[in-house]
Structures are given as C-alpha cells and as structure tokens.
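K.L.:
I need the structure of the sequence given here:
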Amino acid sequence: MQNKFIHFLKEWIIPIATAAIVVVLVRTFLFTLAHVNGPSMMPNLQNKELVILSKISSYQRGDVIVFDARDEDPRIKSGEKDYVKRIIGIPGDTVSYKNSNLYVNGKLVNQDYIGIDERTQGTEMSFGSSWSLKTLSSTDMWQKKDRNHETVPQGEYFVMGDHRSVSNDGRYFGFIDKNHITGKVIVPFWNTDNTAKQNINHQNKHFFEN
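P.N.:
Below is the predicted model of the structure:
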C-alpha cells in the first residue's frame, strides 16, 4: 500500500505540483497574458485583444506598457485599474508638440504608427497647437507631485495613447512612476497583423525620424 502511494506521488502529485509552481513563478516574475481594455491604443491594439506582458524588459521610448493607474490618474473611474499606453518620454527628456509634430529633446519623433488625424487634432485636443511638458504641468489638471516640470523626473515616464483623441493619458494627469508599471506589451506570434507587431514590438528601434 505504501509503495503504491509513493508511486502515485512520483507519477502524479509531484509533477503536477512542480508544473503549477513553475507556472506561478513565470506569471509572477517573467511573462503573463493580458487583455487590452478599451480603444486608447487603436489602431495598433484592439479592445479585448490578448497580448503578452513581459515583466523582465527594460523600458524605452516607443514601448507600450501596462501600469496600475490607481495612484496616477486622480480621475480614475470605479472598477478601472490598468492602463495601456506608449512611452514617449523617459527620465531627463523634454517633450513638446507643435503643428502635428512631436519632439523629444528637440528631435522629431517618428509617428508613422498613427494616422494624421491622431497626430494633429487627437494630440492637440484641449491643449492647443503647441504645448510642452512645462505648459502641461503648469495646469491644475496634473497631480501636485507632477506639476511644474520641464523634463521627465527620475523614476518617471511620460506616456500617451495611440488613439489620442480618446486616450486619457499623461497629457491629462502627469507622469507615471516606474514602480507602478506592470510590464511591457508584446503582440504575440499568433497575431497575424504584422503592422501591429511592428508598431508595438519594434517602435523603440525607430522612435525618431531619420
């Protein structure tokens, strides 16, 4: 009887338990799956789309990330938590916009991943045809901790959605803390949209115009 029990442990319980532990460790520290919630990253990410979330990647300009918005957006609605946005500015960067062009540290940003309407009206919205971190952060829309900055502070990021005409992003509430980032979004291999893969997975490689 005892031998049968030991055999049962070796054949079933131990492998299943080991597999479960591995899954938990991978999902906690390495990768997990996530669903996009909302239209703020269209046309590159669709509402309810299943993506991979990497928890071991470094964060660069052009990367798309998921972050816990509860401590970032003072206007967050009940039930919301995670936002999906694109990193535009990293610590030390200046960010400005003028007449459909976006600039980081005075260099023209490549915005081929969105259409002209989002580059112009979508980006201007309530902020006019010319704005910068300095002008955005001088308003009382931003959290007090983020106000009156000309550059992105250390440990913080400035983010925007691709569907800027509907995106509630850094223009409205300020910078996001690196500690609140859950991970970097990767469009998985099973997605057949190669344009979306390029615009999400590889935009950091050609963030600026040549």
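
K.L.:
please count neighbours and contacts with C-alpha atoms only from this point.
P.N.:
OK.

K.L.:
tell me the gap between stretch 89-97 and the middle of its chain.
P.N.:
Centroid displacement of stretch 89-97 relative to its chain, using Cα atoms, centre = their mean, to the nearest Å, is 16 Å.

K.L.:
what does that stretch contact?
P.N.:
When contacts are defined by Cα atoms under 8 Å, 6 or more residues apart in numbering, stretch 89-97 is touched by residues 60-61, 88, 102-106, 129-133, 150-159.

K.L.:
from those residues, which would you call buried?
P.N.:
Among the contacts of stretch 89-97, those classed as buried by 16 or more other Cα atoms under 10 Å are 60-61, 88, 102-104, 131-133, 150-153, 156-159.

K.L.:
from those residues, which land in helices?
P.N.:
Taking DSSP state H, the ones among those that sit in helices are residue 133.

K.L.:
please flag which of the buried ones among the contacts of stretch 89-97 sit within strands.
P.N.:
Of the buried ones among the contacts of stretch 89-97, the ones assigned to strands by DSSP state E are 88, 102-104, 131-132, 156-159.

K.L.:
so how far is the helix or strand encompassing residue 25 off the chain centroid?
P.N.:
With elements delineated by DSSP states H and E, residue 25 resides in helix 14-29, which encompasses its position. Mean C-alpha position of helix 14-29 versus that of the full chain (Cα atoms, centre = their mean) differs by 27 Å.

K.L.:
right, and the helix or strand after it?
P.N.:
Beyond helix 14-29 on the C-terminal side, the first helix or strand identified by DSSP H and E is strand 31-35.

K.L.:
give me the helices and strands touching that next one, please.
P.N.:
Of the remaining helices and strands, those touching strand 31-35 by 3 or more Cα pairs under 8 Å, 6 or more residues apart in numbering; DSSP states H and E are strand 50-54.

K.L.:
report the angle between the helix or strand following the strand it packs on and strand 31-35.
P.N.:
Proceeding N to C from strand 50-54, the next assigned helix or strand is strand 64-68, under DSSP H and E. With axes from the mean of the first three to the mean of the last three Cα atoms, to 10 degrees defining the directions, strand 64-68 sits at 80 degrees from strand 31-35.

K.L.:
could you also give me the structure for this next sequence, so I can compare it with the first?
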Amino acid sequence: MNSEINRGETLLNQKKSAFLDASLYALIFLLLGFIVFFYFLSFVPITGESMENTMYDKQYCLVLRKCFDVERGDIVTIDTANNGEKEHLIVKRVVGTAGDKLVFMVSQDKKFVDLYRCNADGSYFQKIYEPYIKERMKASSPVYSTVNLLPHDENLTSININDPDNTYMLSQLSDYIITVNPNCVYFLGDNRNISRDSRYYGMRTLNKVTAKVLCVL
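P.N.:
Below is the predicted model of the structure:
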C-alpha cells in the first residue's frame, strides 16, 4: 500500500516538476519575445499619400530598427532633420546607394520624367523599371527642387558609359548626374508626383536611416 502511495506521490511530483519547467521555459521565451520586439521591432504609422499605392495614409507598417543592411528597393524610415533640429521621420523607398549614379530625364514633349541609374559596379545607365510607383513622374510636378532634368528620347533604355560612340551623350549627362556619396542613400516616394524626398531633401547618410520596413499591416 505504502509503495503505491509513494509511486503516486512520485508521479505527482514529476508532473509538478514538468509543469514548472514548462512554465519557466514559456516565461523565458515570452520575456525574450518582448525584448526582441521592443528592442528590434516597432510599429510606425503612415501619414500622407506619398507612398501610394504601396501603403496608404493611416496604415501601419512593422519595421526593423536594428541590425539591417540598406539595399536598393528597400522601404525605410529616414530622419530628414538637419543638425540641431527635432527628428522628422519619413517613409520612402531607396533608389540609390553609395556610388550609384542617377539621372532624371524628361521626355521630348517635356511632360514626363524617367529615372536612369548606373550602379556603382556597373557600366550602363539603365532606365529603372518601377512597377510600384502610383503613376509616371510628371515634369510639371513641383518636387524637383534639387534636380536638373535632362531632355532625352524616351525610347532610350540604356547607355553604355564605356562606349566611345556615346561620348556626346555622356558629355550631356555630366551636368545632370547625381552621384550618391559614400555612406549615403537617395530615396523617393512611390507617389512620385507629390512626394517630398531626395529631390527636395537631398541624399541622407546611413545613420539617418532609422528602420527598415518589413511589412504593411
């Protein structure tokens, strides 16, 4: 009889111990989850229409605040405040990283603008295919504060910078090229015709890129 009672107590103690162990592990994972979330992740509200149709006013996006690389095409939060000013965060898309060369070319009828890029390690200016923008850039938009628009044949899709036959074209380009400085990014909104971005603020250093957007909620 006593042996049966002892076995019952042993089983009960084992179950209690297993329950306590599971509870402890659950608590540890929960605490780690909170630490990871509040240290690395955050929710950021979208204000305004400058990133339509990718994200809309009053939506939220989940962002990664630490330990991320910035690449072309990434959507990021950027502090556009100058030194001594209060932080001013905006959400934009990175279109150029260090060493990239960018040119805004206006169509011959002066109605539309296309963006061409020569990657830092490349030898061609390529018209960038951007299916995510809300509509084609318009030359009449007032957002080109820091940009010179180069007239061009909009059927031109690429320019080989090493081709001697392109000498004249490249000489024209020289006054219009935006070269992204070391440790900097050039960023644009997806709703190009109303977005205040690098065409207004200029490029920004990587330490001004505060987070990387993971998803829109």
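
K.L.:
the residue mapped onto residue 61 of structure 2 from structure 1: how many residues sit nearby?
P.N.:
Alignment note (TM-score structural alignment): residue 61 of structure 2 maps to residue 51 of structure 1. Burial of residue 51 of structure 1, expressed as a neighbour count using other Cα atoms under 10 Å, amounts to 20.

K.L.:
look up how far residue 191 of structure 1 lies from residue 51 of structure 1.
P.N.:
When Cα to Cα, to the nearest Å is the yardstick, residue 51 of structure 1 and residue 191 of structure 1 sit 9 Å from each other.

K.L.:
and what of residue 90 of structure 1?
P.N.:
In this structure, residue 90 of structure 1 and residue 191 of structure 1 are separated by 29 Å, where distance is defined by Cα to Cα.

K.L.:
and for residue 11 of structure 1?
P.N.:
Separation of residue 11 of structure 1 from residue 191 of structure 1 (Cα to Cα): 36 Å.

K.L.:
tell me the contacts of the residue nearest the centre of structure 2?
P.N.:
Nearest to the centroid of the C-alpha atoms of structure 2, with distances taken as Cα atoms, centre = their mean, sits residue 75, at 2.2 Å. The contact partners of residue 75 of structure 2, by Cα under 8 Å, 6+ apart, come to 91-94, 212-213.

K.L.:
what residue of structure 1 takes the place of it?
P.N.:
Using TM-score structural alignment, residue 75 of structure 2 sits opposite residue 64 in structure 1.

K.L.:
how about its match, nearest residue that isn't a chain neighbour?
P.N.:
The shortest distance from residue 64 of structure 1 to any residue other than its chain neighbours is 4.2 Å, reached at residue 86 (Cα to Cα, 6 or more residues apart in numbering).

K.L.:
alignment lookup: the one you found to structure 2.
P.N.:
In structure 2, the residue paired with residue 86 of structure 1 according to TM-score structural alignment is residue 93.

K.L.:
of residue 90 and residue 191 of structure 1, who's got more company?
P.N.:
When residue 90 of structure 1 is set against residue 191 and neighbours are counted by other Cα under 10 Å, the residue ahead is residue 90, at 23 against 12.

K.L.:
residue 151 of structure 1 versus that one, what's the distance?
P.N.:
Counting by Cα to Cα, the separation of residue 90 of structure 1 from residue 151 of structure 1 is 9 Å.

K.L.:
if we can go back for a sec, what about the helix or strand in which the match of residue 86 of structure 1 is found, distance to the chain center?
P.N.:
With secondary structure defined by DSSP H and E, residue 93 of structure 2 is part of strand 89-97. Between the mean C-alpha location of strand 89-97 of structure 2 and the chain-wide mean there is a distance of 5 Å, by Cα atoms, centre = their mean.

K.L.:
again with stretch 125-133 of structure 1
P.N.:
Using Cα atoms, centre = their mean, the offset of stretch 125-133 of structure 1 from its chain centre is 21 Å.

K.L.:
what does it rub up against?
P.N.:
Contacts of stretch 125-133 of structure 1 with the rest of the structure, by Cα under 8 Å, 6+ apart, involve 94-100, 120, 124, 136, 149-151, 165.

K.L.:
I'd like those laid out as a markdown table, including distance to residue 38 of structure 1 and secondary structure.
P.N.:
Formatted as a markdown table, the entries for these read as follows, by distance: Cα to Cα, whole Å; DSSP: H, G, I helix; E, B strand; the rest coil:
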| residue | distance to residue 38 of structure 1 | secondary structure |
| --- | --- | --- |
| 94 | 28 | coil |
| 95 | 25 | strand |
| 96 | 26 | strand |
| 97 | 25 | strand |
| 98 | 27 | strand |
| 99 | 27 | coil |
| 100 | 24 | coil |
| 120 | 21 | coil |
| 124 | 21 | helix |
| 136 | 24 | helix |
| 149 | 29 | coil |
| 150 | 30 | coil |
| 151 | 29 | coil |
| 165 | 13 | coil |
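
K.L.:
I am finished for the moment; much appreciated.
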